[in-house]
Every structure is written in C-alpha cells, then in structure tokens.
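[1] Sharing a model prediction with you, sequence too.
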Amino acid sequence: MQKLLHKLAAKVNQSVVNAKDANLVYLAIFVAASAIVAYMTRFAGRPLGDPDSWGQFGDFIGGIVNPVVGLVTVILVVRTLNVTRSEARNTRNEMEAQTRSLEKQFELSARESYAADVRRKLEGILNTWNSHIERQEVNGAIGIDAHGQPVKVNCPLSTVFENFIYHHYIEDTFRRKDKTCEYLTAMFIRAVHLLEEFENALLEYSDVVENKNLTDYYRRRVVRASRLLTEIGLLSEEAAAGLAIDTIRAARQKRSGSKADQPAEILD
C-alpha cells in the first residue's frame, strides 16, 4: 500500500511539473505573438519596406522574444535536472528498500533452515535416547527396602526412569554409596552422555525458535530421567537446568535449601 501511494504521488508530481513546463512554453509563444501583433498594430498600412527594414523588424522581435525564450529554457533545464535527480533518488530508495526486503527474507530463510537442522538433530538424539532406554536392561538390585532386603528389578531402563518408587531406592543407594552404585552408574552412564548432548542441542534450538512451548515439548520427554540422574549426582546441575521446564526448575531451587535426606516433591 505504501509503495502504491508513493508511485501515485510521483505520477501526480510529474503531471504538475509537465503542466508548469507547458505553461512556460505557452508564455514564450504568447510573448512572441504579442510582439508581432504590437508591431503590426503600430505599423499597419505602411509599406513592407526594404531588407534593412526587415532586419530591424527581426531585431525588434528577437530583442523581445529571445530573453523570454532564454529564461524559459534555463527554467526548463533546471526543472529537468530536478526531476531527473528526484527520479534517481526515488529509484535508489526503491532499490534500497528491495535490498533490505531481500536481506530480511534471506535471514528468515537461513534462520528457518538452521532451526530445521537443529530440530532434526534434536529428533535424532531423542530417537537414540528412546532406543537406548528401551534396549538397556536393568537386571539386579537397585536398593534396599525398609526391612533391609535388596530391591531387585528386571526391566528396561525406561521403566526405571518412569517409576518414582524406583527413584526413591536409587537415590537412597547413592546417598549410602554402597557397591550397588557402581552397577547403577554403569547402567546410567550412556544415558547421561545422551542427556548432555540433548541439552546442548536444546540450547541451540531455544536460541533459534524462541518458543517456550516447542522447547518444553522436548524437555518433557526426558524430564524424569533428568531429575533422577541429577539427584544422584551423575548429571551436572548446569545440564539439568537446561533440561528443566520452569515448574521443575523452581522446585529444584526450593529443594536446594532443604535437607539432603528429605524426600523431594515430584513434579511432572
């Protein structure tokens, strides 16, 4: 709409300029005609005279018309230069506007392409994560119950991450630092590496899309595993913060001031 109005205004201005130029030409013609009419009125009925008289007549007409024609010519040249400069300026402004528009389109396209690449990277890591926790079997003791008996499981790693009761036994095991910790650490180490890689890709994605709903969608896929591995000290707090959604991030800050052996509130 803005461009249309700009072009319309330019056409109107051009029409005004053309009208003024025509008026100047008409003025020059009027002055020349007036000089001829005045001469004929003053000397009507007299003989046409010899060549010298015609020369004087030409000098008379030229003396009146030439200054006016010269002035009109100068004005028209100045107007033409102004119009040319104005058109060149308008053309330059339009080209600059088009260049800026193309640059914005290129930046947007590059940003969307980069976001798509990072998203594919996230999806790839998430697929690897899902495949790993489904294939990795936990077969052995994960803790000790209230009667001092070992709690044994035989299930995929995904089940361990999803079962909050298992979380309680595992967290207790790592607080006591018994031999079971070595076995569990070996089970979790690959998952920790995948979560750290996932967190780095998620930070890249957050910088590009700037959409909390999209990034939290991925965080929710690993939030329970992230919580458990952070509580037992295998996943760094920095990585855990990058993987936590707002409610869980606030809960962790609240828990940081509580006693180490106090059961943590579970949020999902």
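    Now that the structure is in, tell me what you want to look at.
[2] switch to C-alpha atoms for all contacts and neighbour counts from now on
    OK.
[3] List the contacts of stretch 224-241.
    Stretch 224-241 is contacted by residues 161-162, 167, 170-171, 174-175, 185, 188-189, 192, 195-196, 199, 243-244, 249, 268 when judged by C-alpha atoms under 8 Å, 6 or more residues apart in numbering.
[4] gap between Arg119 and Ser113?
    In this structure, Arg119 and Ser113 are separated by 10 Å, where distance is defined by C-alpha to C-alpha, to the nearest Å.
[5] now do Ala35
    Distance from Ala35 to Ser113, counting by C-alpha to C-alpha: 76 Å.
[6] any idea whether Leu235 is helix, strand or coil?
    Reducing the assignment to helix, strand or coil with DSSP: H, G, I helix; E, B strand; the rest coil, the entry for Leu235 is coil.
[7] That one: neighbouring residues, count only.
    Neighbour count of Leu235, defined by other C-alpha atoms under 10 Å: 22.
[8] about what we covered before: can you tell me which of the contacts of stretch 224-241 are in helices?
    In this view, the contacts of stretch 224-241 that belong to helices under DSSP state H are 161-162, 167, 170-171, 174-175, 185, 188-189, 192, 195-196, 199, 243, 249.
[9] Flag every buried residue along stretch 168-183.
    If you call a residue buried by 16 or more other C-alpha atoms under 10 Å, then stretch 168-183 has these buried ones: His168, Tyr169, Ile170, Glu171, Asp172, Thr173, Phe174, Thr180, Cys181.
[10] Tell me the one of those residues nearest Ala97?
    Here the nearest of the buried residues of stretch 168-183 to Ala97, counting by C-alpha to C-alpha, is Glu171; it sits at 61.3 Å.
[11] and here's the other structure:
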Amino acid sequence: MSKVLIVAAIIMTSIVVIAYLSIFAGPIAANQEKWGQFGDYIGGVLNPFIAFLALIALLHTIKIQKIELKKTITHFENESKKADLNKIIESLHRRIKTSIEKQIVLSDDMTVSLDKAISGGEDVLQNEMLATYFSYHKRLGHDANLTINSIIKELEQLQIYIERYETLTEELKEKSPFPRFYKSEFNKLTRVLNKNELINDKLYQFYSYLEHDLE
C-alpha cells in the first residue's frame, strides 16, 4: 500500500509540474517572483492531494492494526481454549487411570484391579481373573459394576474433549502429540471392553486408530 501511495504522489507531482511548464512556458530561474508563483501553484495543488494520500495511509494503518489486534486476540483465545481442554483431558485421564487401578474385592481370596485383571490376558476363557471381574460387573451396585460403568462414561467424555482439541489444533494448523498419547493409553482397555460387548464399536475404534494405522 505504501508503494502505491508513493507512486501516486510522484505521478501527481510530475503531472502538476508538466502542466505548469506547458501552460506558463518560459525561463523562471532568474525571476524570484515567478519562483514564488510557481511554489504557490505547486503547494496549492499538491498539498490537498498529499493530505488526501496521508489520510488514506492513516486509514490503511488503522485497518492493519485492527486486523493484527483481532489475530492476537483470537490467538490468545485459542490458546486459552487449548489450555482448558488440556486440563479437562488430563483430569479425565487421571480419573480413568485411578478407576482401572482401583482394587476391587471379588471374593474372600481375590482382590484385584481391572488393570491387573487385563494384564493376565484379554480372553475371558483363558483369564479366570478377568472373567471373574466381568461376572461381578453384572451385579448392580457392586464395586466392579460401578467402576466399569464409571470408566465407560469417562472414556466417552474423554473422546468428546479429545475430538474438540483435535478440531481446534487443525483450525490452527498445529500438530500435537497429546491426542495420540491419550488414545494409546486406553487402546488395550477399550479393546477388552469391546470384546466383552461393554462398549460400542465407535468408541473402541476411536481409541484403536493406532492399530489401523499399522495395518
């Protein structure tokens, strides 16, 4: 924009000078009065035009400043949104981890966490500990039932906030490792829950996208 204004000023000055010389042709170098008249002519014609160009430059500067200010405000708003989403995601992550590591009394001789039960194998036919855990899940009000239901609910909530975080980072054209990390954290858990028909395929696929990437 500044280059355009400079070129316009040069062109206008050239036109004014050429117009003066073409109309009032003659030597003026030795005539002080003519120099004064020439200066008055140039100032009278160019000053309003230059003032107009200065006004345009000022308005353009104000416009640019408004755009930059808006970008800055939007940037800080998005950073604030990211920080808020991070806090929620981290909180849900901790709550799920606490739930799967919670020790549940299944019988007089068996107290186990879901995490430990899964570590013994994902097939309930071959993993007695996991089979027992899931059998107690069917008992309404039992700790195993309440724990798994809480985990499923929080996995669903975590999916929502991770998707929001991914959408925000895509809009900002940023790449973040956090969504991938949190998905991988519960990949095995959701696979086991899905095999036992405790969560739907959509929720399982969300956390198991890493498997599909490797296929």
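    Okay, I see it. Because the structure is predicted, anything quoted here is derived from the model rather than measured.
[12] Distance from the longest helix seen in the second structure to the middle of the chain?
    Counting residues, the longest helix in the second structure under DSSP H turns out to be helix 32-100. The gap between the average C-alpha position of helix 32-100 of the second structure and the chain average comes to 21 Å, counting by C-alpha atoms, centre = their mean, to the nearest Å.
[13] by contact count, what packs against that helix?
    Applying 3 or more C-alpha pairs under 8 Å, 6 or more residues apart in numbering; DSSP states H and E, one finds that helix 32-100 of the second structure makes contact with helix 2-23, helix 143-171.
[14] quick one: that helix to helix 143-171, angle?
    160 degrees (axes from the mean of the first three to the mean of the last three C-alpha atoms, to 10 degrees).
[15] ok, and the closest non-adjacent residue to Ile96 of the second structure?
    Once its chain neighbours are removed from consideration, Ile96 of the second structure has its nearest residue in Ile151; the separation is 5.7 Å (C-alpha to C-alpha, 6 or more residues apart in numbering).
[16] Map Glu103 of the first structure onto the second structure.
    When the two structures are superposed using TM-score structural alignment, Glu103 of the first structure falls opposite Lys70 in the second structure.
[17] What of Tyr114 of the first structure?
    Structural alignment places Tyr114 of the first structure opposite Lys81 in the second structure (criterion: TM-score structural alignment).
[18] swap in Leu229 of the first structure?
    Aligned by TM-score structural alignment, Leu229 of the first structure pairs with Leu193 of the second structure.
[19] and the strand or helix carrying that match, how far from the chain's centre?
    Using DSSP states H and E, the secondary-structure element containing Leu193 of the second structure is helix 187-195. Relative to the centre of its chain, helix 187-195 of the second structure is centred 29 Å away, using C-alpha atoms, centre = their mean.
[20] and the angle from it to helix 143-171?
    For helix 187-195 of the second structure and helix 143-171, the angle between their directions (the same axes, to 10 degrees) works out to 120 degrees.
[21] one step back: when Ala35 and Ser113 of the first structure are compared, which one has more neighbours?
    Residue environment comparison for Ala35 of the first structure versus Ser113 gives the larger neighbour count to Ala35, 18 against 12, counting by other C-alpha under 10 Å.
[22] The closest residue to Leu184 of the first structure other than its chain neighbours - how many residues pack around it?
    In space, not counting the residues next to it along the chain, Leu184 of the first structure is nearest to Ile142; the distance is 7.2 Å by C-alpha to C-alpha, 6+ apart. Other residues within reach of Ile142 of the first structure by the criterion other C-alpha under 10 Å amount to 25.
[23] ok but Ile142 of the first structure is inside a helix, no?
    No. Ile142 of the first structure is assigned strand when assessed by three-state DSSP, not a helix.
[24] thought it was touching Thr173?
    Yes. Under the contact definition of C-alpha atoms under 8 Å, Ile142 of the first structure touches Thr173, with a separation of 7.2 Å.
[25] what do the two both touch?
    Shared contacts of Ile142 of the first structure and Thr173, defined by C-alpha under 8 Å, 6+ apart, comprise Thr180.
[26] residues in contact with Leu59 of the second structure?
    Remark: with contacts taken as C-alpha under 8 Å, 6+ apart, Leu59 of the second structure is in contact with nothing.
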